[in-house]
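Enquirer: this one's sequence-less:
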């Protein structure tokens, strides 16, 4: 367990908890394969104290060392299940196909990545599915085309659909901009 883990009621995981029989995609091309182990960067989970931040008094994930552009930051770890089981989860990302990876009840530091909207002009990381060197399907968090400096909040893009499903209207910012790659 991390020393900065702030949620004792949410068990910390080092590997995904697969709760169902997962049928892998038919085409191997659908998921890229990493040929060598990936180096994760050091990150810190911190309480947000800035009153202007939309998640004030909650937690965020911050770079604890410089993270170069186009680098693996860490894996998003949680429980693998069918997307239809928990369609309204605030902590679910697409695993692949009909499966979600959900960090609501168990997870790792990546569950503290906030959406960039109303915090920054763009995200600095993206989520992407890949197979690790052991052939296990993972969801990685990857820095985009700009470095992330120590102390900078790591911000993703939840997508407009996430906000619309929660009744938030007028959410600013694109779902994706090719200049972020």
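Expert: Structure's in. What do you need? Just so we're clear, the structure is a prediction, and the values are computed from it rather than from any experiment.
Enquirer: use CA for all of it now, contacts and neighbours both
Expert: Will do.
Enquirer: burial check on the nearest residue to residue 57 once chain neighbours are set aside, number of neighbours?
Expert: Setting aside the residues directly before and after it, residue 57 is nearest to residue 48 in space (C-alpha to C-alpha, 6 or more residues apart in numbering), at 5.2 Å. By other C-alpha atoms under 10 Å, 17 other residues sit near residue 48.
Enquirer: next, find the distance separating residue 115 from residue 128.
Expert: When C-alpha to C-alpha, to the nearest Å is the yardstick, residue 115 and residue 128 sit 16 Å from each other.
Enquirer: picking up where we left off before, surely the residue nearest to residue 57 touches residue 56?
Expert: Yes: if you go by C-alpha atoms under 8 Å, residue 48 and residue 56 touch, sitting 5.0 Å apart.
Enquirer: next, the one to line up against it:
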């Protein structure tokens, strides 16, 4: 009997219709431009898989009626997370600014200078479930930041958008909430 391919584990409550990623995907445009100096500086063609699913977070349905994301899902700490610590990378499709989907609520800039962004609308990891803090708490408790995989100070690893704990620890069971930015909400006004 031939061995079968083992499917990658997915987090609890992961949507069955959404591909789960352990490393970013590259858009067709980025795949065709591997030698561009700005693209090469981001090390996009050396994907480093992450430990997945993350043991630090859990996806849970939001059932509180007053929560702006009621009926959707959020990202919650499975243990106390230290202030200023890395939580996980935000994975999705790396793409150029020209490939951006104006209707995506999951698109984040990776590098403004090169015009590369990450969109987790059609595939991603747990990071796509981090909600905006507005209407839930006074301030965000996590933030987006830059990270290099395997970085030992030389900036050699693959460029990533990461989620980091803010200036105060996040307690076990707390929802991780970030600021999407004023521009996000201004773009969605009627």
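Expert: Arrived safely, thanks for sending. Quick caveat, the model's predicted, so the values are computed rather than measured.
Enquirer: picking up where we left off before, which residue in the second structure lines up with the residue nearest to residue 57 of the first structure?
Expert: For residue 48 of the first structure, the equivalent position in the second structure is taken to be residue 62, counting by TM-score structural alignment.
Enquirer: all the strands of the first structure, residue numbers only.
Expert: In the first structure, the strands defined using DSSP state E lie at 17-18, 43-47, 59-63, 72-76, 79-82, 92-96, 99-102, 114-115, 125-131, 137-143, 155-156.
Enquirer: the third one packs against which elements?
Expert: In this structure, strand 59-63 of the first structure makes packing contacts with strand 43-47, judged by 3 or more C-alpha pairs under 8 Å, 6 or more residues apart in numbering; DSSP states H and E.
Enquirer: how about the strand it packs on: buried residues?
Expert: 43-46 (16 or more other C-alpha atoms under 10 Å).
Enquirer: reformat those as TSV; add distance to residue 91 of the first structure.
Expert: TSV is the format used below for the buried residues of strand 43-47 of the first structure (distance: C-alpha to C-alpha, whole Å):
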residue	distance to residue 91 of the first structure
43	19
44	18
45	16
46	18
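Enquirer: all helices of the first structure, in order?
Expert: 160-165 (DSSP state H).
Enquirer: one step back: got a list of what the residue nearest to residue 57 of the first structure touches?
Expert: Contacts for residue 48 of the first structure were tallied using C-alpha atoms under 8 Å, 6 or more residues apart in numbering; they are 55-60.
Enquirer: residue 161 of the second structure now?
Expert: Residue 161 of the second structure touches 89-91, 108, 110, 118, 144-147, counting by C-alpha under 8 Å, 6+ apart.
Enquirer: change it to 7 Å
Expert: Contacts for residue 161 of the second structure (C-alpha atoms under 7 Å, 6 or more residues apart in numbering) come out as 89-90, 110, 144-147.
Enquirer: pick out the most distant pair among those residues.
Expert: Using C-alpha to C-alpha, the pair of the contacts of residue 161 of the second structure lying farthest apart is 89 and 110, separated by 11.4 Å.
Enquirer: the aligned residue in the first structure for residue 144 of the second structure: how many residues sit nearby?
Expert: Under the alignment by TM-score structural alignment, residue 144 of the second structure pairs with residue 127 in the first structure. Around residue 127 of the first structure sit 20 other residues, with neighbours defined as other C-alpha under 10 Å.
Enquirer: and the residue nearest to residue 127 of the first structure when sequence neighbours are not counted, how far from residue 149 of the first structure?
Expert: Once its chain neighbours are removed from consideration, residue 127 of the first structure has its nearest residue in residue 141; the separation is 4.7 Å (C-alpha to C-alpha, 6+ apart). From residue 141 of the first structure over to residue 149 of the first structure the distance is 16 Å, taken as C-alpha to C-alpha.
Enquirer: for those two, indicate the residue with more neighbours.
Expert: The residue with more neighbours, out of residue 141 of the first structure and residue 149 and counting by other C-alpha under 10 Å, is residue 141; that gives 23 against 15.
Enquirer: what residue of the second structure takes the place of the more buried one?
Expert: The pairwise alignment with the second structure assigns residue 141 of the first structure to residue 163, based on TM-score structural alignment.
Enquirer: list the contacts of the equivalent of residue 89 of the first structure over in the second structure.
Expert: The alignment partner of residue 89 of the first structure in the second structure, by TM-score structural alignment, is residue 104. Contacts here follow C-alpha under 7 Å, 6+ apart; on that basis residue 104 of the second structure touches residue 121.
Enquirer: so what's the residue nearest the centre of the second structure up against?
Expert: The centroid of the second structure falls nearest to residue 90 when counting by C-alpha atoms, centre = their mean (1.9 Å). For residue 90 of the second structure, the contact set (C-alpha under 7 Å, 6+ apart) comprises 125, 127-128, 161-163.
Enquirer: cool, thanks, talk later.
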